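K.L.:
next one to model:
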Amino acid sequence: MEFRIPLFQIIISFFLVLFMAIKSVRKSKARNLTQKLIPGPRKLPLIGNLHQLAGPGLLHRTLRDLATKHGPIMHLQLGQVSTVVVSSAEMAKEIMKTHDIVFANRPFLVVSMITTYECTDIAFSPYGNYWRHLRKICTEELLSAARVNSFQSIREEEVLNLIETIKSNEGLAVNLSEKVFSMSYGITARAAFGKKCKNQDAFVSVISEESKVNSGFFVSEFFPSLKFLDVVSGLKHRVEKIHGEADRILGNIVNDHKESIAKGRKYSKGHTGRSG
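P.N.:
You can find the predicted model right below:
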């Protein structure tokens, strides 16, 4: 998936936080006197290194070029957010394995706060007893060998559908990334709902839109103290709308399951009565 940071959003962010200039510069000077930061490219006041990530190039290539110049571990100041970028397998192992608990938590961003009910899911909840309890549920109820094997027919059917789709478009360009994502969502939805349902396609569409929002660039994420940016930019309203639609669809799916269960019990009782 290509990811670019629009230059015009960087410019807008610069003017939105202009009034913080004096305060930011003073804090930056005080911090530089008291601590030694990891080496990194020179930064501008207010926006830090954001301007170096903007432009026509892909983000991962830009970071690669910066790492080639400044080393496998470098410091970037992204607005108000101090960021460390690691570009070597050895450093990544130290962070992801040796010191994984230290780096386990994720920032509380507006998108994750809204879509996961204030970061209460396994992906965004803080490390602790609650997160360990969620992991235990996932390990025992969702990711056990027996449970994974029970979904084998679903995986095989969805993969076959993907192959047939590609085959039917022989000689034409196919967006493979889009098709693979669609297949993954289809497998997940069928595994979660137990069967194909009338709301499945709508739910997959909403989740896809939610993923796009999660992976997007938003000025407010780099200036967390300026919470009004989420409202001014329309981000909060957009995320709330997507989340509301997802809740509505899930509510319909749950109600359909309840009706199916009730009909099954009613039929079972009636059938037993006649047999008696």
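
K.L.:
CA only for contacts and neighbour counts going forward, please
P.N.:
Fine.

K.L.:
hmm, Ile187 is touching Arg155, no?
P.N.:
Yes - Ile187 sits in contact with Arg155 when judged by CA atoms under 8 Å, with a separation of 6.0 Å.

K.L.:
specify the local secondary structure of Val148.
P.N.:
Secondary structure, DSSP: H, G, I helix; E, B strand; the rest coil: Val148 is helix.

K.L.:
who touches it in this structure?
P.N.:
Leu142 (CA atoms under 8 Å, 6 or more residues apart in numbering).

K.L.:
find the residue at the geometric middle of this structure.
P.N.:
Taking CA atoms, centre = their mean as the criterion, Asn214 is the residue nearest the geometric centre of the chain, at 4.6 Å.

K.L.:
need the contact list for it.
P.N.:
111-112.

K.L.:
His75 - that's part of a strand, no?
P.N.:
Yes - His75 forms part of a strand when assessed by three-state DSSP.

K.L.:
here is a second sequence; please produce its structure as well for comparison:
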Amino acid sequence: MLQIAFSSYSWLLTASHQKDGMLFPVALSFLVAILGISLWHVWTIRKPKKDIAPLPPGPRGLPIVGYLPYLGTDNLHLVFTDLAAAYGPIYKLWLGNKLCVVISSAPLAKEVVRDNDITFSERDPPVCAKIITFGLNDIVFDSYSSPDWRMKRKVLVREMLSHSSIKACYGLRREQVLKGVQNVAQSAGKPIDF
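P.N.:
As a prediction, the model looks like this:
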């Protein structure tokens, strides 16, 4: 790293003695960029991380896209199974610039989802969810610890999932099921797009 900086500095000195006035600002910008990258490298990569818990093992990805190019498009579950065989039942995976922790065993999933649900409930919502829900103003993406979420959950359970509201929608549900069965019966022998 120092060798690159010294060679850039010597190039800067030779460029400053030339008659061309544009070469000096370009060389100075280049030197400042190299120095900035070096300082960033020392500050982030080599900084001791004593207060942060160690991450689980996982495959390395590319700088901007992470491990996305290696996942492929078909049989994604088989790729995750192979990664679990290589790195264990819990591993990290960079998908773009998002760090994802993948859990692939039933006992670990039970511990995360049931036993430590409050700890693992907060997650980063995708950008499309922010747009569709008008700033995460719904029960799915709202913060689990907020009082608004608790009120929305009470309304959902009391109004939408109560026995009387389910009974009131019986006719509509029956009609939709009958339409679906009729569409399947009419398309016998042909591919159906649900």
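
K.L.:
quick one: map Leu99 of the second structure onto the first structure.
P.N.:
Applying TM-score structural alignment, one finds that Leu99 of the second structure aligns to Ser82 in the first structure.

K.L.:
can I assume that match is in contact with Asn49?
P.N.:
No - with contact defined as CA under 8 Å, Ser82 of the first structure does not reach Asn49; the gap is 10.1 Å.

K.L.:
looking at those two, which is more packed in?
P.N.:
Asn49 (19 against 12; other CA atoms under 10 Å).

K.L.:
give me the number of residues near the equivalent of Leu178 of the second structure over in the first structure?
P.N.:
Leu178 of the second structure maps onto Leu160 in the first structure when the alignment is built from TM-score structural alignment. Look at Leu160 of the first structure: counted by other CA under 10 Å, it has 13 neighbours.

K.L.:
so Leu160 of the first structure sits in a helix?
P.N.:
Yes - with three-state DSSP as the criterion, Leu160 of the first structure is assigned to a helix.

K.L.:
who are the contact partners of it?
P.N.:
Contacts of Leu160 of the first structure by CA under 8 Å, 6+ apart: none found.

K.L.:
again with His257 of the first structure
P.N.:
Contacts of His257 of the first structure (CA under 8 Å, 6+ apart): none.

K.L.:
all strands for the first structure, in order.
P.N.:
73-78, 81-86 (DSSP state E).

K.L.:
pick the most buried one from those.
P.N.:
Among the strands of the first structure, the stretch with the highest mean neighbour count (mean count of other CA atoms under 10 Å) is strand 73-78, at a mean of 20.

K.L.:
picking that back up, state the distance from the residue nearest to the match of Leu99 of the second structure when sequence neighbours are not counted to Glu94 of the first structure.
P.N.:
With sequence-adjacent residues excluded and distances taken as CA to CA, 6 or more residues apart in numbering, Ser82 of the first structure is closest to Leu76, at 6.3 Å. Leu76 of the first structure sits 19 Å away from Glu94 of the first structure when distances are taken as CA to CA, to the nearest Å.

K.L.:
and Glu141 of the first structure, by the same measure?
P.N.:
From Glu141 of the first structure over to Glu94 of the first structure the distance is 30 Å, taken as CA to CA.

K.L.:
under the alignment, what does Pro56 of the second structure map to in the first structure?
P.N.:
By TM-score structural alignment, Pro56 of the second structure lines up with Ile38.

K.L.:
hang on, that match packs against His75?
P.N.:
Yes - counting by CA under 8 Å, Ile38 of the first structure touches His75, with 5.3 Å between them.

K.L.:
rewinding a little: list the contacts for the residue nearest to Ser82 of the first structure?
P.N.:
Taking CA under 8 Å, 6+ apart, we find Leu76 of the first structure in contact with 40-41, 43, 48-49, 82-85.
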